[in-house]
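Provided below for reference: sequence and predicted model.
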Amino acid sequence: MHDEPGRRPHWYEEGEEPDYRFTLANERTFLAWLRTGLALLAGAVALAQFVPEFSITALHTVLAVLLAVTGTLLSAFAYRRWAQVQRAMRHGRPLPMTWLPFVIGWAAAIAGAVVLVLVLAQPR
């Protein structure tokens, strides 16, 4: 990946330097993915530490694990996605397709649906 510690990846010298606005937009997207990953991890910690157990056994843990795994995967793949987009821009190729938004979106939607059902099912 890197030729020497502290140096740029070898691919960073390939192709042509993209317009700095696109590079900065790619960086902002990378940072948004990291923020989202950290928010999902924070939600998992909050759920595990501060929310009382649900009436359905193990649902509490399953939901916290879903959020933690989703946040971890998103954070882990954020740099990879940033690098793929940078390489594509440097070589004038189309941006690569990724399944991460689909996976993250559905994981968040499932977690949201479970929370909604639990809130509506709570006795008043």
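Sure, I can see it. Given the structure is predicted, the values throughout are model-derived calculations rather than measurements. Numbering: from 1, shown residues only.

contacts, neighbours, all on C-alpha from now
Will do.

what's the local residue count around residue 116?
Using other C-alpha atoms under 10 Å, residue 116 is surrounded by 11 other residues.

the protein: helices as residue ranges?
20-50, 59-90, 100-121 (DSSP state H).

output the ones you listed as JSON lines; include the columns distance to residue 14.
Output for those, formatted as JSON lines (distance: least, C-alpha to C-alpha, whole Å):
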{"stretch": "helix 20-50", "distance to residue 14": "15"}
{"stretch": "helix 59-90", "distance to residue 14": "7"}
{"stretch": "helix 100-121", "distance to residue 14": "26"}
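
put this next to the previous one:
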Amino acid sequence: MMRTTTEQPAEPLVDYRFTLANERTFLAWIRTALGLLAGGVAVQTLADQFATSSLRRITATACATLAMVIAAVAHRQWRRVQAAMTRGAALPNSALIPVVAVGVTVVAGTAAVAVLVA
């Protein structure tokens, strides 16, 4: 049966390349979260040279917490972008960029203090 010009598809078609790019971006954020989680585990188990165990614990906890936040926000962002593309709307801004920038700065600062105190 031929479709007439007045019929509209139930959902607008999104170019699959954009959908796959959105998925790759999500997976990149998940890889970042996994890297931070691995870093937190490594700091907690391998960084015996820190002067105090509290600095080691703070650094490891900051890594693990940042990993959880990134994983949660990445999924939300993926869904928001996918919905916007389906609607044909402008893409939403991402809160992940400032979160990661501030989080990594805090982790790096904590690690730097721990190394300097050691």
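Perfect, thanks for sending it. Just so you know, these numbers come straight off a predicted model, no measurement behind them.

picking up where we left off before, so which of the helices of the first structure is the most packed in?
helix 59-90 (a mean of 19; mean count of other C-alpha atoms under 10 Å).

nearest spatial neighbour of the corresponding residue of the second structure for residue 81 of the first structure, chain-adjacent residues omitted?
The alignment partner of residue 81 of the first structure in the second structure, by TM-score structural alignment, is residue 77. Leaving aside its sequence neighbours, residue 77 of the second structure sits nearest to residue 94 (C-alpha to C-alpha, 6 or more residues apart in numbering; 6.7 Å).

circling back: and the helices of the first structure: which comes nearest residue 13 of the first structure?
Closest to residue 13 of the first structure of the helices of the first structure, according to C-alpha to C-alpha: helix 59-90, at 8.8 Å.

that closest one - contacts with which helices or strands?
Packing partners of helix 59-90 of the first structure (3 or more C-alpha pairs under 8 Å, 6 or more residues apart in numbering; DSSP states H and E): helix 20-50, helix 100-121.

I'd like the ones you listed as CSV, with distance to residue 61 of the first structure appended.
Compiled in CSV, those are given as follows (distance: least, C-alpha to C-alpha, whole Å):
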stretch, distance to residue 61 of the first structure
helix 20-50, 7
helix 100-121, 12
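
between those helices, which gets nearest to residue 76 of the first structure?
Closest approach to residue 76 of the first structure among these (C-alpha to C-alpha): helix 20-50, 8.7 Å.

in the second structure, which residues correspond to the closest one?
Per the alignment by TM-score structural alignment, helix 20-50 of the first structure matches residues 16-46 in the second structure.

mean per-residue distance, that stretch to the first structure?
Its aligned residues in the first structure lie a mean 0.5 Å from stretch 16-46 of the second structure after superposition (mean C-alpha distance after the TM-score superposition for the first structure).

how far does that stretch sit from its chain's centre?
6 Å (C-alpha atoms, centre = their mean, to the nearest Å).

stretch 71-89 of the second structure too?
The answer for stretch 71-89 of the second structure is 13 Å, by C-alpha atoms, centre = their mean.

and if you look at stretch 38-52 of the second structure?
Chain-centre distance of stretch 38-52 of the second structure: 23 Å, with C-alpha atoms, centre = their mean.
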